[in-house]
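In: sequence first, then the predicted structure:
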Amino acid sequence: MNKKIKIALFVPWIKSKGGVERTILRILENPLYECDVYTFFYNKKSTFEEFNKYNINVIGKLNSKGFIGKGLGLFLKLLSTKIKGLEEYDIFIVSTAGIAASITIRNKHKKTVALCHTPLRVAHNMYDYYKKELDDLYSRCYATIFLSINEDTGLTPLESLAYGKPVRSVNEGGPKEFIKNGKNGLLVDANERSISNALIRITNSKFYAKLVNGAKNSKRYDEKEFMKNFDEAIETILTR
């Protein structure tokens, strides 16, 4: 029997029933891994009860109040926290949308990986407390328009594809990674003419049907597909 891979996984907080928490659960449930979770905040009542079966280590508290205070408090906590025994793990995973990566300043590991949780918030794992509203909005939606300049990922286009709706986006930043031009959406230049031409193109019923079919078949956002890619990434990192 192969030895399990020992993982230390840091996530700033576990407090809801969202995509981040659901994905962490899938990692914990995977028989390939022996995973310990480290966090600053764990609310058993508001998140999935399945977490109770696993080793969740609360390594500090965030006491600051207000948006700025919480952000500053989190940053200082990330800089000052030291996870004991980190060298005993095969790999150190930091679940982060940016600032949480600061915990690696004092916590060095030769196999450190950032698990960007921005797309995990939405890709087939909608937050329960607004899922009904999203279901209603996207059921009446024809397509989405995403015009943010140099966005790193973008929640809305991922939501749209998860609901099987094509996306019109500027050809910049993160959306270029998952919007396939003419297949599940349209990538356009950030100017009025390109955007208006895209609006006209998508009104063609045959072309629209093609985009909808492409959006519905964006399998890379499926939870099982994500975990398959995750396992392959872990194997690749450990063999380097």
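Out: In hand now; what should we look at?
In: please make it C-alpha for all contacts and neighbour counts, starting now.
Out: OK.
In: element containing residue 92?
Out: Secondary structure from DSSP states H and E places residue 92 in strand 91-96.
In: next SSE after that strand?
Out: Note on strand 91-96: by DSSP H and E, the next helix or strand toward the C-terminus is strand 112-116.
In: list the buried ones in whichever helix or strand comes after that following strand?
Out: Using DSSP H and E, the helix or strand that directly follows strand 112-116 along the chain is helix 128-139. When burial is assessed from 16 or more other Cα atoms under 10 Å, helix 128-139 yields the following buried residues: 134, 138.
In: what helices and strands are in contact with the helix or strand immediately after helix 128-139 in the chain?
Out: For helix 128-139, the following helix or strand on the C-terminal side (DSSP H and E) is strand 144-146. Contact analysis of strand 144-146 by 3 or more Cα pairs under 8 Å, 6 or more residues apart in numbering; DSSP states H and E lists helix 155-162, strand 167-170 as its packing neighbours.
In: here comes the other one, which I'd like you to weigh against the first:
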Amino acid sequence: MSEKPEQTICDAIGILVRAGILDYNGHASLRISDDQFLINTGASNRAAMTPDQLCRVDVQGVAQGADRPPNEVHLHAAIYRARPDGQAVVHGHPKWTTLFTLTETPIPVVMPQACLIAQLPVYDQSHSISTVDRAEAMAACMGQRPGVLLAGHGSVFATTTLQEAVALAIYAEQNAERAYRAAALGQPNAIARRDWPAYQQTLNKPGLFQKCWDFHLTERI
């Protein structure tokens, strides 16, 4: 794990771009105090992130310098206000999970790691989360869950570390892709709901999130 929060955010964005979860849009943030967080700027090059492409924002969504945050900065601010224990937020536009939300099709749990993010709530509007009202509605939809899917738009994950948020975003996308491709061959053999708690207990561990992070970070070099 990087020592400096600025580099941790840059690493997170690099990982998510290469995993197909962020593209030329999308963002990752990390809380640095009770009332402020760091986030990549709206103009940042997600494929070549450097610390100078970050800005400081307060939990009301107000930039604390000259650099302009992304249009959806309120998405992050609303989560930090609603969840004082939340330390990290990622928002991207993954292909496979978004395909399911476009058709209101439930995503079956077909890989063990997906038990950690099974049956995420779906925010039923596809518009940009660029206003306070929309952001608060989305945060209310997510509640205390680790993430929320945005119908026809993307995904959001909010956890205590960026390593966990990034790992959950990757798990969700891998599971959705496997479920989609399996459906082309027949009925996917989903993991039974009664078995989810056992997988959750086994897989909800910082060391495993770090393992996922380290693999994808190394893969991009």
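Out: Cool, the structure landed. Because the structure is a prediction, the values reported are computed rather than measured.
In: superposing both, give me the TM-score.
Out: After superposition, the two chains reach a TM-score (TM-score structural alignment, normalised by the length of the second structure) of 0.27; 105 aligned residues with a Cα RMSD of 5.9 Å.
In: just the helices and strands packed on strand 144-146 of the first structure: most buried one?
Out: strand 167-170 (a mean of 26; mean count of other Cα atoms under 10 Å).
In: now for that one, which elements pack on it?
Out: By 3+ Cα pairs under 8 Å, 6+ apart, strand 167-170 of the first structure packs against strand 144-146, helix 155-162, strand 185-188.
In: dump those to a markdown table, plus distance to residue 27 of the first structure.
Out: Listed next are those as a markdown table, based on distance: least, Cα to Cα, whole Å:
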| stretch | distance to residue 27 of the first structure |
| --- | --- |
| strand 144-146 | 31 |
| helix 155-162 | 21 |
| strand 185-188 | 31 |
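In: closest one to residue 114 of the first structure among the ones you listed?
Out: helix 155-162 (18.3 Å; Cα to Cα).
In: quick one: the strands in the second structure?
Out: Secondary structure of the second structure by DSSP state E: the strands cover 27-33, 36-40, 54-58, 88-92, 122-123, 147-150, 154-159.
In: mind listing what's buried in the longest one?
Out: Yep, that's strand 27-33 of the second structure we're talking about. Buried-residue list, strand 27-33 of the second structure, by 16+ other Cα under 10 Å: 27, 28, 29, 30, 31, 32.
In: got it, and the third one?
Out: Along strand 54-58 of the second structure, these residues count as buried under the neighbour rule (16+ other Cα under 10 Å): 54, 55, 56, 57, 58.
In: with distance to residue 168 of the second structure added, can I get the residues you listed in a markdown table?
Out: Listed next are the buried residues of strand 54-58 of the second structure as a markdown table, based on distance: Cα to Cα, whole Å:
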| residue | distance to residue 168 of the second structure |
| --- | --- |
| 54 | 23 |
| 55 | 24 |
| 56 | 25 |
| 57 | 24 |
| 58 | 25 |
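In: number of nearby residues for residue 211 of the second structure?
Out: Neighbour count for residue 211 of the second structure, taken as other Cα atoms under 10 Å: 13.
In: same check on residue 79 of the first structure?
Out: Residues within reach of residue 79 of the first structure, counting by other Cα under 10 Å, total 16.
In: work out for me the element it sits within.
Out: Residue 79 of the first structure belongs to helix 67-80, assigned by DSSP H and E.
In: what residues sit buried inside that helix?
Out: 73, 74, 75, 77, 78, 79.
In: distance to residue 231 of the first structure for these - can I get that in a markdown table?
Out: Listed next are those as a markdown table, based on distance: Cα to Cα, whole Å:
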| residue | distance to residue 231 of the first structure |
| --- | --- |
| 73 | 34 |
| 74 | 30 |
| 75 | 30 |
| 77 | 30 |
| 78 | 27 |
| 79 | 29 |
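In: which one of the residues you listed is nearest residue 8 of the first structure?
Out: Of all those, residue 8 of the first structure sits closest to residue 78, with 15.6 Å by Cα to Cα.
In: ok, now how distant is that closest one from residue 93 of the first structure?
Out: Distance of residue 78 of the first structure to residue 93 of the first structure, given as Cα to Cα, to the nearest Å: 15 Å.
In: and what of residue 225 of the first structure?
Out: Taking Cα to Cα, one finds residue 225 of the first structure at 19 Å from residue 93 of the first structure.
In: the two - which one has more neighbours?
Out: For residue 225 of the first structure versus residue 93, neighbours defined as other Cα under 10 Å are more numerous around residue 93 (20 against 11).
In: so that one touches residue 113, yeah?
Out: Yes - at 4.8 Å, residue 93 of the first structure counts as touching residue 113 under the criterion of Cα atoms under 8 Å.
In: having no further points to raise, I will conclude here.
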